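Engineer: Sharing a model that was predicted from the sequence below.
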Amino acid sequence: MDAVSGLAAAKRIVVKVGSALLVGEDGADRHWLAAFAADVARLRARGQHVLVVSSGAVALGRRRLALPKRTLTLPEKQAAAAAGQSGLMRAWEEALEPHGLAAAQVLLTRDDTEVRRRWLNARATVETLLALGVVPVVNENDTVVTEEIRYGDNDRLAARVAQMIGADLLVLLSDVDGLYTADPRRNPAAEHLARVSRLTPEIEAMAGGANAVDGVGTGGMATKLAAARIASAAGCATVVTLGRRPAPLLAVEEGQRATIIEPSTTPAAAYKAWIAGSLAPTGALLVDAGAADAVRRGKSLLAAGVRRTEGHFDKGDAVVIRDEAGVEIARGLVRYEAEDAQRICGLKSDAIEGALGYTSGPLVHADDLALAAHAPA
């Protein structure tokens, strides 16, 4: 795989845009944004879904509030984020609107990608936006987060978002055109690496520090490789390329320099493995023969086929699914808390809203199911 084929083949792409690209002397760089929006529109026109993780709120708010050029205190940083986020979204909306694309603001905290219930809610929102043809613009909710509970940088946030939505490709726009054997700004003899098949300690040692020239942003190649490691484990490839050029995605497809870091698995396999082996079940669902057969064939678990529930679980928790003999056939993430799940056992899908006042679809969606090792597909 190379960067050209990786970008062309990806169905779902997350692009991280840093402050150094977005923010100029007089605010948002609308010329760059306009060219990048054309890039996004080109991918959308050929059926690819694009989600943008955008920095820039703090940098824009800092200028708007005329805060001094020094390290900001946490309250100052939160105030700058509050003042700058509206301007950031306005810039994105103005850039995308000429292409008939709508932007939607999605502000996340670390808990939204680490706590399962909130993760499910955030994923459902983003999935709906993508299905509607909207371009989600994601940023960390810097107005409310503290240093102890923040992602640390938007490279990591972008990787977590890619993991959350099962993206095929994560694109990290950088101030260099990929990974080199050393920092090319300091070592002219550094060699460019077009492809990395595995992130070894030797590869990670090649990363340098953040760009101190522009005075904005917190990332660097080290944070990009850390993000690529998260993405790789989730089955998502990562492309690192130069962002400071018009239409940087088109530039990659035209053969301009970039580095692709290949995934170690597929998104679906990584997600299923996470459900099967990384989560401790908090309850169980006992199902009839018809439901057991459907689950074994990769179908969603509907309430109509569930006889009873066991244990105390919340929406988003992992549960064991057992057949009439008590044999575990799968594990999955349940979409209802235990009390509501028990109330709808045996009900057909069109009766759930009448019983609960709401519906979240099947008890366990097929996408959130992992078959037990002994259960034939």
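Structural biologist: Now that the structure is in, tell me what you want to look at. Numbering: from 1, shown residues only.
Engineer: contacts, neighbours, all on C-alpha from now
Structural biologist: Noted.
Engineer: Secondary structure class of Ala189, three-state.
Structural biologist: Classification of Ala189 by DSSP: H, G, I helix; E, B strand; the rest coil places it in coil.
Engineer: whoops, Ala351 was the one
Structural biologist: Look at Ala351: counting by three-state DSSP, its state is helix.
Engineer: What about Asp200, how many residues nearby?
Structural biologist: Careful, residue 200 is Thr; it's not Asp. Neighbour count of Thr200, defined by other C-alpha atoms under 10 Å: 10.
Engineer: Ok, Gly311 next?
Structural biologist: Gly311: 12 neighbours (other C-alpha under 10 Å).
Engineer: and here's the other structure:
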Amino acid sequence: MAALTQAKRIVVKIGSALLVEGASGQLRAGWLDALAEDVVALRRRGADVVLVSSGSIALGRGILGLAPGGLALEQSQAAAAVGQIRLAQAYSSALGQRGVTAAQVLVTLEDSADRRRYLNARATLETLLALGTVPIVNENDTVATDEIRFGDNDRLAAQVAVTIGADLTVLLSDVDGFYSGNPQVDPAARRYDVIDEITPALEAQAGEGVSGLSKGGMKTKVMAAKTATAAGCDLIITRGEGLHPLAGLEAGAAHTLFRARLSPASARKHWIASMKPRGAVTVDAGAANALGQGKSLLPAGVTAVSGRFGRGDPVDIIAPDGARLGAGLARYTADEAKRLIGKRSNEIEAVLGYPGRAALIHRDDMAL
């Protein structure tokens, strides 16, 4: 399965129905162990892996003895608080036994909607991956309410993929792909092997189905595919109930591949370049040369700052002769950037009074 074997950074979404037995509310420990073996195998061939995992509410409600059926918001939040500890322990144990460190990252919709928090989340995930961990991401159900929820982990997985520049997202599901109709009621429904464009007609085939403990149906998976592919990330829907679902996919298990048209890096640069700048930073000749070699922009290379911008806002990058070199997302506010003009990285804390990031604009957040 080329999309999986060639991917360098992979996001895998795991639904509650795969991780937790519906009747008993118990963790499927054997399934999780097999998944951990698949993750370790992917890492051995050099791929970064991030897991987006549901399951905290499903586990917590079993531990607390909450009755089947719908839960009030406060009950869901309480169940999440209890279940999240158990879920983190399970992942830490399954991966730790195989020599891999798990890291827990809890997010809400605000963390992607707010640019400053988005950049912080991106930096944290990038650092965790660089340190060799497997981040386990979940929505922070203990505090999230309807207005700040992703609502399902299909879309969360796609957003995480966009955040870290993944080239593949795998949605482990209770179905083996995307069909032209509901195969449970339509014997003529056929599974698509590859989808190159998500058209309105194709979206209309998604339906509204919700299964088991999961919140999302096929419609949310198509929405996730639109988000991922627009950012240069392929997305796969495949069945996940069996042991070793990723190894099975690699061996050719049935699936649907939504194919991206651009690479993650190209898509991100297009996005940055299309944004309206909130200000500008002028750089010296040395910094301009370094940017051309793929380096980040450090405060030491900045000679002037203009405009009113916050952290995460787009700014133009201006050469010494006034030519526009490109654009990037600032990691400091305009006021902070002005105070850091010409300063070296080891001087940042002394100038600002608190630790800061070494780069004013990181190379991954730049389009030249």
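Structural biologist: Yep, that arrived. Nothing here was measured: the structure is a model prediction, and the numbers come from that model.
Engineer: Correct me if wrong, but Leu325 of structure 2 is in a strand.
Structural biologist: Yes - judged by three-state DSSP, Leu325 of structure 2 forms part of a strand.
Engineer: What lines up with it in structure 1?
Structural biologist: Alignment note (TM-score structural alignment): Leu325 of structure 2 maps to Ile329 of structure 1.
Engineer: hang on, isn't that match packed against Asp293?
Structural biologist: No - look at Ile329 of structure 1 against Asp293 with C-alpha atoms under 8 Å: they stay out of range, at 9.6 Å.
Engineer: ok, these two, which is more surrounded?
Structural biologist: Between Ile329 of structure 1 and Asp293, Ile329 has the larger neighbour count (other C-alpha under 10 Å), namely 21 against 17.
Engineer: ok, so what distance separates that one from Trp274 of structure 1?
Structural biologist: According to C-alpha to C-alpha, to the nearest Å, Ile329 of structure 1 and Trp274 of structure 1 sit 16 Å apart.
Engineer: quick one, strands of the stretch 1-150 of structure 2?
Structural biologist: Assigned strands in the stretch 1-150 of structure 2, in chain order: 9-14, 48-53, 102-107, 134-139 (criterion: DSSP state E, counting those that start in this stretch).
Engineer: helices or strands next to the second one in the packing?
Structural biologist: To tie it back to what came earlier, the one meant is strand 48-53 of structure 2. Packed against strand 48-53 of structure 2 by the contact rule (3 or more C-alpha pairs under 8 Å, 6 or more residues apart in numbering; DSSP states H and E) you find strand 9-14, helix 29-44, strand 134-139, helix 153-164.
Engineer: 6 Å instead?
Structural biologist: strand 9-14, strand 134-139 (3 or more C-alpha pairs under 6 Å, 6 or more residues apart in numbering; DSSP states H and E).
Engineer: Pull the contacting residues for the spatially closest residue to Gly55 of structure 2 that is not a sequence neighbour.
Structural biologist: Using C-alpha to C-alpha, 6 or more residues apart in numbering and skipping the chain neighbours, the partner closest in space to Gly55 of structure 2 is Ser16 (4.4 Å). By C-alpha atoms under 6 Å, 6 or more residues apart in numbering, the residues touching Ser16 of structure 2 are Ser54, Gly55, Leu213, Ser214.
Engineer: about what we covered before: tell me which of the helices and strands packed on strand 48-53 of structure 2 sits nearest to Glu21 of structure 2.
Structural biologist: strand 9-14 (13.5 Å; C-alpha to C-alpha).
Engineer: residues in structure 1 aligned with the closest one?
Structural biologist: Mapping strand 9-14 of structure 2 onto structure 1 (TM-score structural alignment) gives residues 12-17.
Engineer: Now that stretch on structure 2. Mean distance?
Structural biologist: Once fitted to structure 2, stretch 12-17 of structure 1 is off its aligned match by 0.2 Å on average (mean C-alpha distance after the TM-score superposition for structure 1).
Engineer: hmm, back to that, narrow the contacts of Ser16 of structure 2 to those that are buried.
Structural biologist: Buried residues within these, counting neighbours by 16 or more other C-alpha atoms under 10 Å: Ser54, Gly55, Leu213, Ser214.
Engineer: can you tell me how far the aligned partner of the last one in structure 1 sits from Val58 of structure 1?
Structural biologist: If I follow you right, that is Ser214 of structure 2. Taking TM-score structural alignment, the alignment pairs Ser214 of structure 2 with Gly217 from structure 1. Between Gly217 of structure 1 and Val58 of structure 1 the computed distance is 10 Å (C-alpha to C-alpha).
Engineer: go on, Val135 of structure 1?
Structural biologist: Taken as C-alpha to C-alpha, the span from Val135 of structure 1 to Val58 of structure 1 is 21 Å.
Engineer: Kindly report the same for Ala284 of structure 1.
Structural biologist: 45 Å.
Engineer: the more surrounded of these two?
Structural biologist: More crowded of Ala284 of structure 1 and Val58, by other C-alpha under 10 Å: Val58, with 25 against 22.
Engineer: That one - nearest residue in space that isn't next to it in sequence?
Structural biologist: Using C-alpha to C-alpha, 6+ apart and skipping the chain neighbours, the partner closest in space to Val58 of structure 1 is Ala81 (4.3 Å).
Engineer: these two touch, right, that neighbour and Gly56?
Structural biologist: No - contact status for Ala81 of structure 1 versus Gly56: not in contact, 8.5 Å apart, counting by C-alpha atoms under 6 Å.
Engineer: returning to what we had before: could you check how far the residue lying closest to the match of Ser214 of structure 2 once chain neighbours are set aside is from Arg42 of structure 1?
Structural biologist: By the measure of C-alpha to C-alpha, 6+ apart, the closest residue to Gly217 of structure 1 outside its immediate chain neighbours is Ser19, 5.3 Å from it. Using C-alpha to C-alpha, Ser19 of structure 1 is found at 23 Å from Arg42 of structure 1.
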